[in-house]
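Novice: Coordinates only, no sequence provided:
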C-alpha cells in the first residue's frame, strides 16, 4: 500500500503530514510512527500528523511524537495544517477545537484559553501553579500551564546557561507530572519580548514549540512580567502570542511546505 505525505515545518519544528481523509490508511502503531520519524532510516520528523474526518469540526488532527506517543496539541503543526488547507477552518484536536486562519507565509491559530488548575495540568498533588514550590538542580519555582497539553515554565536570567538536554528528560518524567510534561526555560527581555528554549515531551529539544510559546506567554502575563502581546524568540525563529480580554490566546507565525512524497506502508509498519 502506497501512502502519500507532505513534509512541513514551522520554525524548524518539522512534521510528516498524512491526510487520512484522502486515502485509506491502516491503524498507526507506535512502532510505525517511530520508523517513519527516524531521521536515518525513515522520512524524519519531530511529529507525525494524521488528518481525519471530524463530526465536531472541519477536520481532526492527531499528533504523534517521534517516540510513538500520541499527544493532545501542537501549535506549530496547527499552523502547518492551516497552510496545507489554505482556508479558514476549525480543527479538532484531543486538546479541544481550535480555529485556523492562513496568512501570508504562515497562519494565525486561536489556541483557546490557558488552564492553570493543578488538576488541569495535571499535577500529582495540589499546589500553586503560578509559582510551584519545587526545584530541579537550580531550576526552581516554575509555573504550570495547560494549553491543550501540559507545560512547566522556568523563568531564568539566561536560557543558554540551562543544561536543558540533561534536565529536560528528568523533569518530563518526574512523578509530579502523571502525563509527563513539556519543559520550558524562558528569559523575559522586556515587557514585549521573551527568549525561550523547549524540551518537548516525547520529542526532546526542538527548534520551536508553538504550545510552549503560548504557555510561556500565558505564564509571563499571569505573573505580570509582560504585556498581553509578546514576541517569543525560539532557536528556529519568532512567534507572536496575544491574549485577548477573554483570556484566549492567538499564536501567529510562519509555516512552510518542504516537499511531497509517498512511501510503501510495509517498509515502516
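Specialist: All right, it came through fine. These figures come from a predicted structure and were not determined experimentally.

Novice: rest of the way, CA atoms for contacts and neighbours
Specialist: Fine.

Novice: how about the strands in the stretch 101-250 of the chain?
Specialist: Listed in chain order, the strands of the stretch 101-250 of the chain (DSSP state E, counting those that start in this stretch) span 106-112, 135-136, 139-140, 143-146, 150-155, 182-190, 193-200, 204-206, 229-234, 237-243, 249-254.

Novice: okay, pairing it with this:
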C-alpha cells in the first residue's frame, strides 16, 4: 500500500507526518520505529499521525523514534497547525491545544503547566520548584508538566555540560516513573535563555518545543525573568510566554520540506 507522508521540521526537530484522515493507518510501536529509522526507514525524531477528532479540528498522535507513544510535542504541534492552516484546535494525549498561523510564524497555546509532584509525575513527594536532587553537576532542577514531563536545570554554560552522558541517566532514573525530558538552560540576557534538551525516547535534539515551554515557565517561576522569554536552541529560536493561571504560549516557525509516498509493506 502506498503511504503518503509529509516531511516537516520545527527548528531542526524533524517529523514524518501522516494524515490518516485521508487514509487509515494502523500504527504500532514497531512500525513507528521502522519509519523513524534514519538508515533503513524515512528518518525522523518523531512520527506524527493526524486522525479525525470529535472534539477538535484534528487529533495528533506522537510516536518517538523508539516507538513509544507520548503525550505532547510542541514543534510537531506547530507543524500540524501549519498543515491544517489558519486557526486550528489539536487533540493530543496531553490535552487540547489551540494554534494559529500568522505569516511565517505558528503560535500554539499549550496547557496550563502543572507543578504537583504526582502530576509530573515523580516517584515521591517533593518541592518541584527546587527539587533536592542532582546528577553530577546538574542539581536543583525545576519539575513541570506542560503536556509531557520535564526537568529544567539552570547552569552557567550549557555547552560545557555532557548532556549526552547525563541525559540518559536522568531520563531513566527511578525518580521518574514515566521517564523525563531533560533541559539545561543558561541566562544570556534579560528575558533571554540558551537551552539544550535530551528528549525522552529520542536523545539529543536540535530543538524541543515543549522543552522550551517548560524552560520558559521554570525561569519565570524561579523569578529569573518575565515573559515573553526568547529561547535559543541549536536549531533556532522560540518565544515563550506564560503567567500563572494561564496556558503557555509558544511561537516560532514550522517548515514543510517535501511530500512523498512510500510502500508501507516495506516497513512491516
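Specialist: Now that the structure is in, tell me what you want to look at. Just so it is clear, the structure is predicted and the values come from calculations on it, not from any experiment.

Novice: Could you report the TM-score for this superposition?
Specialist: Here the superposed chains carry a TM-score of 0.98, computed using TM-score structural alignment, normalised by the length of the second structure; 268 aligned residues with a Cα RMSD of 0.9 Å.

Novice: Of all the strands of the stretch 101-250 of the first structure, which one comes closest to residue 219 of the first structure?
Specialist: Checking the strands of the stretch 101-250 of the first structure against residue 219 of the first structure by Cα to Cα gives strand 143-146 as the closest, at 6.3 Å.

Novice: Report the aligned residue range of the second structure for that closest one.
Specialist: Taking TM-score structural alignment as the measure, the second structure aligns residues 142-145 with strand 143-146 of the first structure.

Novice: how much does that stretch stray from the first structure?
Specialist: Stretch 142-145 of the second structure, aligned to the first structure and superposed, deviates on average by 0.4 Å (mean Cα distance after the TM-score superposition for the first structure).

Novice: export the strands of the stretch 101-250 of the first structure to a markdown table and tack on distance to residue 87 of the first structure?
Specialist: Compiled in a markdown table, these are given as follows (distance: least, Cα to Cα, whole Å):
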| stretch | distance to residue 87 of the first structure |
| --- | --- |
| strand 106-112 | 10 |
| strand 135-136 | 44 |
| strand 139-140 | 42 |
| strand 143-146 | 27 |
| strand 150-155 | 29 |
| strand 182-190 | 30 |
| strand 193-200 | 29 |
| strand 204-206 | 28 |
| strand 229-234 | 25 |
| strand 237-243 | 20 |
| strand 249-254 | 15 |
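
Novice: Quick one: closest of these to residue 100 of the first structure.
Specialist: Of all the strands of the stretch 101-250 of the first structure, strand 106-112 comes closest under Cα to Cα, at 4.8 Å.

Novice: on that earlier part again, select, out of the strands of the stretch 101-250 of the first structure, the one closest to residue 11 of the first structure.
Specialist: strand 237-243 (5.5 Å).

Novice: buried residues in the closest one?
Specialist: By neighbour count on 16 or more other Cα atoms under 10 Å, the buried set for strand 237-243 of the first structure is 238-243.

Novice: Just want the angle from that strand to strand 229-234.
Specialist: Counting by axes from the mean of the first three to the mean of the last three Cα atoms, to 10 degrees, strand 237-243 of the first structure lies at 150 degrees to strand 229-234.

Novice: Give me the packing partners of strand 237-243 of the first structure, helices and strands only.
Specialist: helix 210-222, strand 229-234, strand 249-254 (3 or more Cα pairs under 8 Å, 6 or more residues apart in numbering; DSSP states H and E).

Novice: Just tell me which of the ones you listed ends up closest to residue 268 of the first structure.
Specialist: Closest among those, using Cα to Cα: helix 210-222, at 28.1 Å.

Novice: Just list what the closest one packs against, helices and strands only.
Specialist: Going by 3+ Cα pairs under 8 Å, 6+ apart, helix 210-222 of the first structure lies up against helix 75-85, strand 143-146, strand 150-155, strand 182-190, strand 193-200, strand 229-234, strand 237-243, strand 249-254.

Novice: mean shift between that helix and the second structure?
Specialist: Averaged out, helix 210-222 of the first structure is 0.3 Å away (mean Cα distance after the TM-score superposition for the first structure).

Novice: And that helix, how far out from the chain middle?
Specialist: 11 Å (Cα atoms, centre = their mean, to the nearest Å).

Novice: just stretch 80-88 of the second structure next, same as before
Specialist: The answer for stretch 80-88 of the second structure is 18 Å, by Cα atoms, centre = their mean.

Novice: gap between the two ends of it?
Specialist: The straight-line separation of the ends of stretch 80-88 of the second structure (Cα to Cα, to the nearest Å) is 9 Å.

Novice: Ok, stretch 159-170 of the first structure next?
Specialist: For stretch 159-170 of the first structure, the end-to-end distance is 17 Å (Cα to Cα).

Novice: what does it contact?
Specialist: 136-137, 183, 185-187, 195-199, 204-205 (Cα atoms under 8 Å, 6 or more residues apart in numbering).

Novice: Dump those residues into JSON lines; add distance to residue 5 of the first structure as well.
Specialist: As requested, the contacts of stretch 159-170 of the first structure are exported to JSON lines (distance: Cα to Cα, whole Å):
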{"residue": "136", "distance to residue 5 of the first structure": "40"}
{"residue": "137", "distance to residue 5 of the first structure": "42"}
{"residue": "183", "distance to residue 5 of the first structure": "30"}
{"residue": "185", "distance to residue 5 of the first structure": "33"}
{"residue": "186", "distance to residue 5 of the first structure": "34"}
{"residue": "187", "distance to residue 5 of the first structure": "37"}
{"residue": "195", "distance to residue 5 of the first structure": "33"}
{"residue": "196", "distance to residue 5 of the first structure": "30"}
{"residue": "197", "distance to residue 5 of the first structure": "29"}
{"residue": "198", "distance to residue 5 of the first structure": "27"}
{"residue": "199", "distance to residue 5 of the first structure": "26"}
{"residue": "204", "distance to residue 5 of the first structure": "23"}
{"residue": "205", "distance to residue 5 of the first structure": "24"}
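
Novice: which of the residues you listed are buried?
Specialist: Listed as buried from those are 183, 185-187, 195-199, 204-205; burial here means 16+ other Cα under 10 Å.

Novice: and the two most separated of those?
Specialist: 187 and 204 (19.7 Å).

Novice: if we can go back for a sec, among the contacts of stretch 159-170 of the first structure, find me the one that's closest to residue 52 of the first structure.
Specialist: residue 204 (26.3 Å).

Novice: Against residue 64 of the first structure, how distant is that closest one?
Specialist: For residue 204 of the first structure relative to residue 64 of the first structure (Cα to Cα), the value is 13 Å.

Novice: With that, I have no additional questions.
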